[in-house]
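Peer 1: next input, structure requested:
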Amino acid sequence: MTSGALTAAQQTAVQRRTVLVLSLGQVLGGIAFGATVSLGALLAADISGSDALSGLATASVTLGAALCAIPLARLAARLGRRRALTLGNLFALVGIAVVILAASVRVFPLLLVGILLIGAGNAGNLQSRFAATDLAAPQHRGRDLSIVVWSTTIGGVAGPLLLGPGEVVGHAIGMPPQTGSYVFSFVAQCAALVLYLVALRPDPLLAAQRLATQAAAATGTTAVDRPRVARYAIFAIAGSHVVMASVMAMTPVHLSHMAHGAHGAAATPADVSALVGITIALHVGGMYALSPVFGVLADRWGRLRVVLLGQVLLGGALAFAVFTGTEAWGVMVALILLGLGWSAATVAGAALLTEASAPELRTRRQGRSDSLMSLSAAAGSVLAGIVLSNFQYAGLGIAASVLVLAIVVLSPLARTDAR
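Peer 2: All right, here's what the predicted structure looks like:
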C-alpha cells in the first residue's frame, strides 16, 4: 500500500486510520498545551516579579511555534508528516524539562527558553489538522480536519484541571511549586511520540503526493490555484488567533488580581489555581468541543460563512470582556465564546486555505499560515500585557475588536469560495 497506487477503498481506509491516529496524538499533545497555557503566565509573573512580563510566556509559546512551523512543513513535504510530528514531540519533551529546571533555579530567561521549546512542539500539533486533509475527500475535508481539532478537547481540558493533582504529585516528588502537572505532560508527550512513529503508516502526505502526481499524469491537467482566497484565509486564521491568544494570555493574571481583590489576605495560591484552572478549562473546551459542528457547517454552508460566524462569536466574547470583565462569571462566558469563535474561524479557515491552494503549494502555505499565526499572536501577547497594565481587561477587549472588524471588512476577498 505504501509503494503502489491506492485504490479508492484503500484511500478511504487509510484516511480513517490517519484521522484516528492524529486524533489520539492530539489528545496526548493537548495535555501539555493546556498545562502551559494555564501555568505559563503565572510562572512568568512569579519568577520575573512583574505582571507586565507575564505575557512573554504565551508570546514564547507562539514564537516557538512560529519559528518551527515552516521548517516542520518543509520537512513534512520532503519526508512526510510522521517525521515532522515526532520531531515536534521531541521539542516539547525537552521544553518541559527546561521549564521545570527554570522554576527550580528561578531563572526567567531559562523559563522562556523552555516555554519556547514547548511552543515548537505545538507547531507539530498545529500541523496535525492539515495532515487530516491530505487524503480527505473534498466534501469531507472540513469534517475530517475538525475531528482532529476536536480531539484536543480531552487533553486541553484535562491539562488545566490537572493543576491541583499535579501540585500534589509534584510536592510528593520534590518538584518546584506550580510545575507538578508537567509530569503528566511529559508522559503524554512520550506516548504521542511512540504513537506517531508506530501507527502513522502509510504517511498521509506522501501518499497524497503520489496520488496527485498520478492524477496529473493521467488527465494532463493541474489543480486550480486561488492565491487571493488563500491570502485571505491566512489573514483570517492569524487574526482570529491573535484575538484569542492575547485575551486568553492575560486572563490568568486578571483572575489572580480578581481573586486577591475578593479575598484579600485570605486568598491562597490554591484559590487562584482553582479559579484559573476552571476558567481556562472552559475556554479550551470552547476551542475544541464543537469543532466537528463547525467542520460540518463549513462543508455544507461554505468556508467563508463559518469564518464570519467565528467573528460574531469573537465579537460577543470581547463584549463580555468589556462589560462584565470584573465578574468571574463574565470572564468565564467571555472565554467560552472566545474559544468557540476561534474554533469556527480556524476550522473553516484551514479548510479554505487547503482547497484554495494547488497540491504543490499547500504544504508551503500551511507552514506560512502557522508561522504567521504564531508570530502575530506572540506580538499580540506581549502587547496584551502592556494594555492590561495600563487599560485593564476592558481596554484589552476593545483593542482586540479591531482585528475582528478587519476580518469582516476584508471578507469580500474570499467571495469566490465554493461549498
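Peer 1: going forward, measure contacts between C-alpha atoms and count neighbours the same way
Peer 2: Noted.
Peer 1: for Gly155, what are its contacts?
Peer 2: Gln26, Val27, Leu28, Gly29, Gly30, Ile31, Ala32, Gly34 (Cα atoms under 8 Å, 6 or more residues apart in numbering).
Peer 1: dump these into CSV; add secondary structure as well.
Peer 2: As requested, those are arranged in CSV below (DSSP: H, G, I helix; E, B strand; the rest coil):
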residue, secondary structure
Gln26, helix
Val27, helix
Leu28, helix
Gly29, helix
Gly30, helix
Ile31, helix
Ala32, helix
Gly34, helix
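Peer 1: now the helices for the stretch 101-250 of the chain?
Peer 2: 108-131, 141-161, 163-172, 182-199, 204-219, 227-263 (DSSP state H, counting those that start in this stretch).
Peer 1: in TSV: those, plus distance to Phe91.
Peer 2: TSV is the format used below for these (distance: least, Cα to Cα, whole Å):
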stretch	distance to Phe91
helix 108-131	5
helix 141-161	18
helix 163-172	22
helix 182-199	10
helix 204-219	22
helix 227-263	21
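Peer 1: for the protein, which helix is longest?
Peer 2: Identified as the longest helix of the chain according to DSSP state H is helix 359-409.
Peer 1: which strands or helices does that one pack on?
Peer 2: helix 55-79, helix 108-131, helix 227-263, helix 303-324, helix 328-356 (3 or more Cα pairs under 8 Å, 6 or more residues apart in numbering; DSSP states H and E).
Peer 1: to compare with the earlier structure, here is another sequence to fold:
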Amino acid sequence: MSHSITVARADSHRPEIARSQRRILTVLVFAQILSGAGLAAGVTVGALLAQDMLGSTSLAGLPSALLTAGSALAAIAVGRLSQARGRRPGLAAGYLIGAVGSLGVIAAAVLDAPVLLFLALFVYGAGTATNLQARYAGADLATDSHRGRAVSTVLVATTLGGVVGPNLAAPTGTLARSLGIPYLAGPFLLAALAYGLAAFVLVTWLRPDPLLLARRLGTTDSAATPSTTPPESPDRSGSGVAAGGFVMALTQLVMVAIMTMTPVHMLHHGHGTAAAGVVIAVHVGAMYLPSPVTGWLVDRLGRLPVAASSGVTLLAAGVLAALAPGDSIALLALALALLGLGWNLGLVAGTAIITDTVPLETRAKTQGAVDVSIALAGATGGMGSGLMVAATSYPILALAGGVLALAVVPVAALTGRSKP
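Peer 2: Here you go, the predicted model:
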C-alpha cells in the first residue's frame, strides 16, 4: 500500500521533477566548467612547485597527498552541510574554501615558505572534494535507470575547464612573474578565480536545491521501467556501499599515484612545463570527456561490468606508462589517457552503486563519508608515489599501480554473485 502511494506521488510530481532536473544540471554544468579549471592547477604544477621549493624529488608527491587529505576532511564537511542544509550551501562553501587555499599557495610561493605551502595545499583540497561531490547533486532527482547518465553529465562538464586549465600553466606563470609572483604559482591565480566564480554560480542559480526537493517529493525511482532498468537491481544492502566505495577508492589511488609523478618523470627526461601541461590536459580530458558514454553503459549494461572494466583499463595504462620511452610525449599522453578513462569508468559506476544503495534520509552524509575513503586513497597514492619513484623508478610505480587496479575485478564479480 505504502509503495503504491509513493509511486503515485512520484508520478504526480514527474513534470516538476523533470523541469527542475534540467535546470539543476544546467547550473551544475556551468559550475563544473569553472571548478575544473581550478582543480587542474594543483594537478599540473603542485608537485613541481614543491620540488622547486624543497629541492627534493622524494617529497614531490607530498602536495598531491596533502590536497587529497584536505579533500577528505572537506568531503565530510560538505556532505554533512549538504545533509543538513542542502547541496547549494554545501557545494558553495567547499569551493570558497578551495579559493582561499589557492590564495594561500600563492602567498607561500611569494614568501618561500614550505610549511605555509603544505597548509595551503591542504585547504585547497576542498575544491577537489567539492568538484567530486557535485556529481551526487546531479543524481539526486534522477531515476535508477538514468542515474549513470545524470552523473556523467555533471562529470563531463569538468572537461572544458580541466583541459584548458593545464594549458594555461605557461600563460598564468608569465602573468604571475609580471606581478612578482613565482612562475609555478601562476596557475593558482586561475584556481582562486575559478573556485570563487563556481561558488557564486551555485549560490545564485542552484534553485531549487536538488537534495531538498528530492526529499520533499519523495523517491523518483518509480519512473524506471522494465525495459530501461539496469541488468542488476539496485542493492539496498551494505554490500553496495562497500563495493562502490572500494571501486572508487582503488581507482583513485592508482590514478593519483601515476598521474602525480608523470610531470616529474617528464622533466627528468628534458621536457618542459608546457609539454607536461599537454599530457596532463589529455589525462584530465580522458577523466571526464568519456562520461556520457560511460553513463550510458552503466545504465544499459549495469554498474558491476563497467566497474570491472575500470581495473582492466588501468592495468593497460600502467603497462603502457612503464614501457613508454621517457622522451615520447605521445606514448605518455596515451598512457595518461587510459589512466583517466579507467578512473572515469570506476567513478561513474561506483557513484551509481552508492546512490542506488543509500536512502534519501542519509544520502548526502553517507556519500560524504564514502568520498573520504576516496580522498584518503588519493592521499596515499600521492604520497607513496614520490617515495616509490625515489626508491625504485617511475616505470615500476606505473606497473605496480596497474596490477593493483585489477583487484576491482573480483570485487565486482563477488558483489554480483552475492545479490539475491
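Peer 1: hang on, the earlier thing: buried deepest among the helices of the stretch 101-250 of the first structure, which one?
Peer 2: Most buried of those by mean neighbour count (mean count of other Cα atoms under 10 Å) is helix 141-161; its value is a mean of 28.
Peer 1: what angle sits between it and helix 108-131?
Peer 2: Using axes from the mean of the first three to the mean of the last three Cα atoms, to 10 degrees, the inter-axis angle of helix 141-161 of the first structure relative to helix 108-131 is 150 degrees.
Peer 1: how close does helix 141-161 of the first structure sit to the second structure?
Peer 2: Here helix 141-161 of the first structure, set against the second structure after superposition, deviates by a mean of 0.5 Å using mean Cα distance after the TM-score superposition for the first structure.
Peer 1: against the second structure, where does that helix fall?
Peer 2: Mapping helix 141-161 of the first structure onto the second structure (TM-score structural alignment) gives residues 147-167.
Peer 1: go on, stretch 244-258 of the first structure?
Peer 2: On the basis of TM-score structural alignment, stretch 244-258 of the first structure is assigned to residues 255-269 in the second structure.
Peer 1: then stretch 110-122 of the first structure?
Peer 2: Stretch 110-122 of the first structure corresponds to residues 116-128 in the second structure, going by TM-score structural alignment.
Peer 1: now swap in stretch 56-75 of the first structure and tell me
Peer 2: Taking TM-score structural alignment as the measure, the second structure aligns residues 62-81 with stretch 56-75 of the first structure.
Peer 1: now the matching stretch on the first structure. Mean distance?
Peer 2: Looks like 0.8 Å for stretch 62-81 of the second structure (mean Cα distance after the TM-score superposition for the first structure).
Peer 1: tell me the buried residues within the contacts of Gly155 of the first structure.
Peer 2: Burial by neighbour count, judged by 16 or more other Cα atoms under 10 Å, picks out Gln26, Val27, Leu28, Gly29, Gly30, Ile31, Ala32, Gly34 from the contacts of Gly155 of the first structure.
Peer 1: identify, from those residues, the entry nearest to Ser369 of the first structure.
Peer 2: Gln26 (19.4 Å; Cα to Cα).
Peer 1: what's the closest one aligned with over in the second structure?
Peer 2: By TM-score structural alignment, Gln26 of the first structure lines up with Gln32.
Peer 1: give the full set of residues in contact with its match.
Peer 2: Listed by Cα under 8 Å, 6+ apart, the contact set of Gln32 of the second structure reads Asn131, Ala134, Val154, Leu155, Ala157, Thr158, Gly161, Ala198.
Peer 1: what's the burial count for the nearest residue to Arg231 of the first structure once chain neighbours are set aside?
Peer 2: What sits nearest to Arg231 of the first structure in space, not counting adjacent residues and going by Cα to Cα, 6 or more residues apart in numbering, is Leu353, at 7.9 Å. By the criterion of other Cα atoms under 10 Å, Leu353 of the first structure has 25 neighbours.
Peer 1: same deal with Ala274 of the first structure?
Peer 2: Per other Cα under 10 Å, the neighbour tally for Ala274 of the first structure reads 16.
Peer 1: run through the residues that contact it.
Peer 2: Ala274 of the first structure is in contact with Gly164, counting by Cα under 8 Å, 6+ apart.
Peer 1: may I ask which helix or strand encompasses it?
Peer 2: Element membership for Ala274 of the first structure, per DSSP states H and E: helix 269-288.
Peer 1: which ones are touching His250 of the first structure?
Peer 2: Just so we're on the same page, residue 250 of the first structure is Met rather than His. Met250 of the first structure touches Ala41, Ser54, Gly55, Ser381, Ala384, Gly385, Leu388, counting by Cα under 8 Å, 6+ apart.
Peer 1: now it: how far from Val98 of the first structure?
Peer 2: Distance, Met250 of the first structure to Val98 of the first structure, using Cα to Cα, to the nearest Å: 23 Å.
Peer 1: now swap in Gly124 of the first structure and tell me
Peer 2: As for Gly124 of the first structure, its distance to Val98 of the first structure is 19 Å (criterion: Cα to Cα).
Peer 1: returning to that earlier point: was I right to think the residue nearest to Arg231 of the first structure contacts Ala230?
Peer 2: Yes - using Cα atoms under 8 Å, Leu353 of the first structure is in contact with Ala230, at 4.9 Å.
Peer 1: pull the contacting residues for the closest residue to Thr153 of the first structure other than its chain neighbours.
Peer 2: Spatial nearest neighbour of Thr153 of the first structure, excluding adjacent residues (Cα to Cα, 6+ apart): Tyr288 at 5.0 Å. Listed by Cα under 8 Å, 6+ apart, the contact set of Tyr288 of the first structure reads Val149, Trp150, Ser151, Thr152, Thr153, Gly339, Leu340, Ser343.
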